[in-house]
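A.B. asks: sequence and computational prediction follow.
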Amino acid sequence: MNDPRPLYERAAEQFAGLVKTVTPDRLDAPTPCPEFDVRALLSHVVGGTHRIALVGGGGDGLSVPAHADGIADDGWSAAYDVARSRFAEAWADDAKLARPVTVPWGAETPGAAAVGGYVMETLAHTWDLSQALGHPLPLEQELAEIILPLAREVLPVEPRGGPVPFGAVQEAPEGSDAYTQLAAWLGRAV
């Protein structure tokens, strides 16, 4: 993936659309990620977006928490818009895609691979949020169809757990859409 930024922009726009449907009474709802309710999931995605923006700006992403604190119940949409604007600014220079960066999980990788990883992260959490909210919007299947083969390539079946933050691969039901297949590959019970 030479330039994953357009995919990231599409994925972030889709996630932003879902965030706009979140009402304060849904923030405590469970998600397919056992460690996250909707509020914690939004906090994780906003914080992670700030982290990848910091990486694009030359930082290592470890100095920014993996979550966002202090967001008002009705402020998640605005908080995510700020984070994704920061991402776009940090990664605007094409040369950054070829430069090695240190990603929050400690590896050194080309910038394009780091952004590609966050496309996968955003799509996975889009599925999580959509599930938690009862599917208020249709998901753009093409995005998951593009990322699914990449996920299978970069995240092998073993090892999982421990330092690899994904559970064991789950079986996706026959005929599942690309998002459900991606979620199963990333260890979500589908």
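C.D. replies: Perfect, I can see it now.
A.B. asks: rest of the way, CA atoms for contacts and neighbours
C.D. replies: OK.
A.B. asks: so what secondary structure elements neighbour the longest helix along the chain?
C.D. replies: In the chain, with assignment by DSSP state H, the single longest helix is helix 111-133. Helices and strands touching helix 111-133, by 3 or more C-alpha pairs under 8 Å, 6 or more residues apart in numbering; DSSP states H and E, are helix 5-19, helix 38-56, strand 100-102, helix 141-154, helix 178-185.
A.B. asks: let's have the ones you listed in JSON lines, adding distance to Leu129 and mean neighbour count.
C.D. replies: Formatted as JSON lines, the helices and strands packed on helix 111-133 follow (distance: least, C-alpha to C-alpha, whole Å; neighbours: other C-alpha atoms under 10 Å):
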{"stretch": "helix 5-19", "distance to Leu129": "7", "mean neighbour count": "19"}
{"stretch": "helix 38-56", "distance to Leu129": "7", "mean neighbour count": "24"}
{"stretch": "strand 100-102", "distance to Leu129": "28", "mean neighbour count": "20"}
{"stretch": "helix 141-154", "distance to Leu129": "15", "mean neighbour count": "15"}
{"stretch": "helix 178-185", "distance to Leu129": "12", "mean neighbour count": "23"}
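A.B. asks: for comparison:
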Amino acid sequence: MTETSIADLLKAATAHAVPVVRAIPDDRLTAPTPCAEYDVKALVNHLIQVIVQFQALAAKRDADFSTSPDYVAEGPAWRDRFAEEAGRLVGAWAAPGADEGTTGAMDMPARTVGCMALLDLTVHAWDLARATGQDYEPAPESSGVVAALRESVAGLGPTARKMGVFGEPQAVPEGASELERLLAETGRDPRWTP
């Protein structure tokens, strides 16, 4: 069985993230999110920064996370900017060889790095949907997005927890969806509400 490309996974996740970001009302930008350190505006800025910097990583260039631009403050076009940058992210990872070899200053396997972008795009879209009262429908199971992320989180989890990127895994009720299980594995409460 052929492994789904990072570009195809990102394309599927983007199709579900862009509508969430487009529907964020301005009056919810200061609302809390499941990421305690971010309100909605800060999380949008973080997510745009991630998708911009992971384009560089796809091209085997180092990313620069030393600054966090305030994309939202640039004006109402930030929603379009998110959609455009997400499309560029998909294109960057579709380039020949993008998901092969290693990339980034940590010299990690490119596929693992691509899954990190996929994780942010998926989980933070859920965070933003929750924070702004929207429903979030993940990419369908047939896309392989959540399955790829659960596999990635299983490998990255211990290091990510030591670095404070993930919280401790949360319990999920019997019959929890694959998305709920993924969220819990990153330390989120899948039933979180503002």
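C.D. replies: In hand now; what should we look at? Computed from a predicted model, the values in this text were never measured in an experiment.
A.B. asks: just to revisit the earlier point, quick check: which of the helices and strands packed on helix 111-133 of the first structure is nearest to Gly116 of the first structure?
C.D. replies: Nearest of these to Gly116 of the first structure, taken as C-alpha to C-alpha: helix 5-19 at 7.5 Å.
A.B. asks: average offset of the closest one relative to the second structure?
C.D. replies: Superposed on the second structure, helix 5-19 of the first structure shows a mean distance of 0.9 Å to its aligned residues (mean C-alpha distance after the TM-score superposition for the first structure).
A.B. asks: what span of the second structure lines up against that helix?
C.D. replies: The aligned range for helix 5-19 of the first structure in the second structure is 7-21, by TM-score structural alignment.
A.B. asks: how about residues contacting the matching stretch?
C.D. replies: Contact with stretch 7-21 of the second structure is made by 44, 79, 82-83, 86-87, 89-94, 118, 121-122, 125, 128-129, 134, 136-139, 143-145, as judged by C-alpha atoms under 8 Å, 6 or more residues apart in numbering.
A.B. asks: now swap in stretch 54-64 of the first structure and tell me
C.D. replies: Defining contact as C-alpha under 8 Å, 6+ apart, one finds that stretch 54-64 of the first structure is touched by 47, 50-52, 87, 90-91, 96, 101-104, 111.
A.B. asks: save the helices and strands packed on helix 111-133 of the first structure as JSON lines, and put in distance to Pro65 of the first structure too.
C.D. replies: Formatted as JSON lines, those follow (distance: least, C-alpha to C-alpha, whole Å):
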{"stretch": "helix 5-19", "distance to Pro65 of the first structure": "20"}
{"stretch": "helix 38-56", "distance to Pro65 of the first structure": "6"}
{"stretch": "strand 100-102", "distance to Pro65 of the first structure": "15"}
{"stretch": "helix 141-154", "distance to Pro65 of the first structure": "24"}
{"stretch": "helix 178-185", "distance to Pro65 of the first structure": "24"}
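A.B. asks: just tell me which of these ends up closest to Gly167 of the first structure.
C.D. replies: Using C-alpha to C-alpha, the nearest of these to Gly167 of the first structure is helix 178-185, at 8.7 Å.
A.B. asks: by how many degrees do the closest one and helix 141-154 diverge?
C.D. replies: Interaxial angle, helix 178-185 of the first structure versus helix 141-154 (axes from the mean of the first three to the mean of the last three C-alpha atoms, to 10 degrees): 20 degrees.
A.B. asks: translate Phe36 of the first structure into the numbering of the second structure.
C.D. replies: Phe36 of the first structure maps onto Tyr38 in the second structure, with residues paired by TM-score structural alignment.
A.B. asks: which one is its match nearest to, not counting chain neighbours?
C.D. replies: Nearest residue to Tyr38 of the second structure, sequence neighbours excluded (C-alpha to C-alpha, 6 or more residues apart in numbering): Pro32, at 6.9 Å.
A.B. asks: could you report the neighbour count for that neighbour?
C.D. replies: Neighbour count of Pro32 of the second structure, defined by other C-alpha atoms under 10 Å: 22.
A.B. asks: that one contacts Val40, doesn't it?
C.D. replies: Yes: using C-alpha atoms under 8 Å, Pro32 of the second structure is in contact with Val40, at 6.3 Å.
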